[in-house]
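Visitor: Okay, here's the prediction I keep looking at, along with the sequence it came from:
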Amino acid sequence: MIDILKVDNISKVYNKKVIAVDQVSFQVKTGEIYGLIGPNGSGKTTTINMITNFSKADTGEITINGLKGSSLAARSQFGYVPDELLIPETLTGFEYLSFMMKMYEVDDDYAMKELVKIFRIEDAMHSLIGGYSHGMKKKLQFIAAILHQPKLLILDEPFRGLDPEAVIIFKKLLGHYRAKNTAILIATHDLLSAQSLCDKVGIISKAELVEDGKIKDLLRKYSMNQLEDVFMAASGLSERGIEIDKVIGNL
């Protein structure tokens, strides 16, 4: 296994005083699913934005498959599904996927057709994306992200707004691409899915990566059975959890 994504001491400061990400480092290897988890405002999405080059890191370095993260060559190495569904709503689903295939120089449309079928969106492919539901847009973005068989797949809250069947299909596909040695980075609040899917996790709290490692090792370190409990302890939220339990117990 080799490091496909290397994040080395990256930081991001807004308005010269708001520290969004503070010296975060981690790696994602071939055939590995890495979960980036943390509370709202902890720095997950800012970290993803720096990796995907939507935002420039103030310090540190990012490499993707040995290439400088900001280079055009590096951008062709990953597929990205953002949390926000920013896709052209005046195109049809077919037009959008056809455009993405041309952009990535993909000639064989077999994978596109088969993925459209298993996600059950073939009847909508010639309708404008603007009329799609949230789940349909998410499915379309996922298909677009994997058409060129990227070395790295980056997913920000991939299961939000999906129906149960679509979540099952997503998870099966992630297992399939992991078996094909794709490196997968998932930023998520869904700790149960993270525990069942991910090989390793990084826990971000208050802009810092406070834990990083294999889930089984973190469970052992904190003497916990659930990733949720590790998350609370590593994020410094244990006292908050006790307070919440006390309030609920008095209801």
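Guide: Done, it's in.
Visitor: hey, let's count contacts and neighbours off CA atoms from now on
Guide: Fine.
Visitor: S98 versus the nearest residue to L91 once chain neighbours are set aside, what's the distance?
Guide: Of all residues not flanking L91 in the chain, L128 sits nearest, at 5.4 Å (CA to CA, 6 or more residues apart in numbering). Plainly put, L128 is 14 Å away from S98 if you go by CA to CA, to the nearest Å.
Visitor: cool, and E114?
Guide: Look at E114 and S98: by CA to CA, they are 14 Å apart.
Visitor: higher neighbour count, those two?
Guide: S98 (16 against 13; other CA atoms under 10 Å).
Visitor: so who does the more buried one touch?
Guide: Residues near S98 by CA atoms under 8 Å, 6 or more residues apart in numbering: none.
Visitor: can you pull out the helices in the protein?
Guide: For the chain, the helices defined by DSSP state H cover 44-51, 72-75, 93-103, 110-118, 134-146, 164-179, 191-197, 215-222, 227-234, 238-249.
Visitor: Nearest to I62 among these would be which one?
Guide: Across the helices of the chain, I62 has its closest neighbour in helix 44-51 (6.6 Å, CA to CA).
Visitor: Go ahead and name everything in contact with the closest one.
Guide: By CA under 8 Å, 6+ apart, helix 44-51 touches 7, 12, 20-21, 36-38, 55-57, 62, 69, 156, 187, 204.
Visitor: again, but for stretch 140-148
Guide: When contacts are defined by CA under 8 Å, 6+ apart, stretch 140-148 is touched by residues 78-81, 85, 87, 93, 97, 100-101, 104-106, 111-112, 115-116, 153.
Visitor: Now do the residue nearest to S127 when sequence neighbours are not counted: how many residues are near it, please.
Guide: Leaving aside its sequence neighbours, S127 sits nearest to T92 (CA to CA, 6+ apart; 5.0 Å). T92 is flanked by 19 other residues according to other CA under 10 Å.
Visitor: The structure to be compared is supplied as follows:
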Amino acid sequence: MEVQDLHHSYGRRSVLRGVDLVLPAGALVGIVGENGVGKSTLLKVLSGALRPNRGVVRHSGRFGYCPQQVILNEAFTVRQHLDFFAAAYAVPDLRRAEETMEILRFSDYADERVATLSGGTRQKLNLTLAVMHDPQVLLLDEPYQGFDWETYLRFWDLVADFRDTGRSVLVVSHLAHDTDKLDQVWQLHDGVLQGRQEQAG
């Protein structure tokens, strides 16, 4: 994915003021920043959910997007969500989804309605829906909110596997202590990306 000179405003409030970014294949990249600086706006633009005022986003291959706000139907079960998304993505089977559910340890909830799930389990489903079609580019907005420590560690194993098979992963977070798990780290500040760092290992 390549991003050039992205600008976006809400009325008179300018949020993105010329964002440039290259997301290479086989990279796990993070964008950190305080709440309200425009991280979620940036991911919405990158995913196509929001049209920028100016700028260009180029990407190739399938992409997955895990928004910060979980958007699920409380009347449906976990399995029904998987079936609906499989039809939307034209995925022939649920192999990737089932593998992800095993990694995140919530396979036993397949027949539970979303209304009965905890916030952390809903987030597990949210993440599963984003990766079940095996995307080449994965955009994750605060993807581990509500996770316990074990699930948090399993999340990083999951996205590292995506990276290690040549996919591009972008994780947005306000927590700077995650940066040791990333290949590159950027800070979103004053509407632009700053302070690119190459992480060891």
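Guide: Sure thing, it's come through. A quick note: this is a predicted structure, and the numbers were derived from the prediction, not measured.
Visitor: The helices of structure 1 into TSV, with extra columns for distance to Q27 of structure 1?
Guide: Converted to TSV, the helices of structure 1 look like this (distance: least, CA to CA, whole Å):
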stretch	distance to Q27 of structure 1
helix 44-51	12
helix 72-75	16
helix 93-103	28
helix 110-118	29
helix 134-146	21
helix 164-179	15
helix 191-197	17
helix 215-222	15
helix 227-234	19
helix 238-249	27
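Visitor: Out of those, flag the one nearest G31 of structure 1.
Guide: Closest among those, once you apply CA to CA, is helix 164-179, at 4.5 Å.
Visitor: Looking at the alignment, what corresponds to A27 of structure 2 in structure 1?
Guide: Under the alignment defined by TM-score structural alignment, A27 of structure 2 corresponds to E32 in structure 1.
Visitor: Hmm, L197 and its match touching each other?
Guide: No - counting by CA atoms under 8 Å, L197 is not a contact partner of E32 of structure 1; they are 9.9 Å apart.
Visitor: Look at these two and report which has more neighbours.
Guide: E32 (26 against 18).
Visitor: what's near enough to touch that one?
Guide: Contacts of E32 of structure 1 by CA under 8 Å, 6+ apart are 178, 181-184, 198-200.
Visitor: Same list (the residues you listed) but as TSV, adding neighbour count and distance to D3 of structure 1.
Guide: Formatted as TSV, the contacts of E32 of structure 1 follow (neighbours: other CA atoms under 10 Å; distance: CA to CA, whole Å):
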residue	neighbour count	distance to D3 of structure 1
R178	18	14
N181	17	11
T182	24	11
A183	29	8
I184	28	11
C198	20	16
D199	17	14
K200	22	13
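Visitor: Out of those, which sit inside strands?
Guide: Secondary structure from DSSP state E places 183-184, 200 of the contacts of E32 of structure 1 in strands.
Visitor: and the most centrally placed residue in structure 2, how far is that from I31 of structure 2?
Guide: Centrality entry for structure 2: nearest residue to the mean C-alpha point is L140, 1.2 Å, by CA atoms, centre = their mean. Using CA to CA, L140 of structure 2 is found at 10 Å from I31 of structure 2.
Visitor: what does I71 of structure 2 give?
Guide: Applying CA to CA, the value for I71 of structure 2 to I31 of structure 2 is 22 Å.
Visitor: between those two, who's got more neighbours?
Guide: Legend: neighbour count by other CA under 10 Å for I71 of structure 2 and I31, higher for I31 (24 against 11).
Visitor: any idea how far A160 of structure 2 is from that one?
Guide: Going from I31 of structure 2 to A160 of structure 2 by CA to CA gives 16 Å.
Visitor: Likewise for S9 of structure 2?
Guide: For S9 of structure 2, the distance to A160 of structure 2 equals 33 Å [CA to CA].
Visitor: okay, those two: which has more neighbours?
Guide: In this view S9 of structure 2 and A160 are compared by other CA under 10 Å, and A160 has more residues nearby, 19 against 15.
Visitor: That one maps to what in structure 1?
Guide: A160 of structure 2 maps onto G175 in structure 1, by TM-score structural alignment.
Visitor: Also Q136 of structure 2?
Guide: Residue pairing (TM-score structural alignment): Q136 of structure 2 is matched to K151 of structure 1.
Visitor: same thing with L46 of structure 2?
Guide: Aligned by TM-score structural alignment, L46 of structure 2 pairs with I51 of structure 1.
Visitor: show me the contacts for Y65 of structure 2.
Guide: Counted by CA under 8 Å, 6+ apart, Y65 of structure 2 has contacts 47, 130, 138-140.
Visitor: Near the closest residue to V185 of structure 2 other than its chain neighbours, how many other residues are there?
Guide: The shortest distance from V185 of structure 2 to any non-neighbouring residue, by CA to CA, 6+ apart, is to G30 (4.8 Å). Residues lying near G30 of structure 2 (other CA under 10 Å) number 23.
Visitor: Now that G30 of structure 2 has come up, it's in contact with L175, right?
Guide: No - using CA under 8 Å as the test, G30 of structure 2 is too far from L175 to be in contact (10.3 Å).
Visitor: Next, count neighbours for A87 of structure 2.
Guide: The local packing of A87 of structure 2 (other CA under 10 Å) involves 12 other residues.
Visitor: Identify whichever of the helices of structure 1 lies nearest to A124 of structure 1.
Guide: Nearest to A124 of structure 1, of the helices of structure 1 and by CA to CA, is helix 93-103 at 7.1 Å.
Visitor: Tell me the mean distance between the closest one and structure 2 once they are aligned.
Guide: Mean deviation of helix 93-103 of structure 1 relative to structure 2 after superposition (mean CA distance after the TM-score superposition for structure 1): 0.7 Å.
Visitor: Would you show me how to pick out the buried ones of the contacts of stretch 140-148 of structure 1 in ChimeraX?
Guide: Listed next is the ChimeraX selection for buried residues among the contacts of stretch 140-148 of structure 1, using 16 or more other CA atoms under 10 Å:
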select :78,79,80,81,93,97,100,101,112,115,116,153
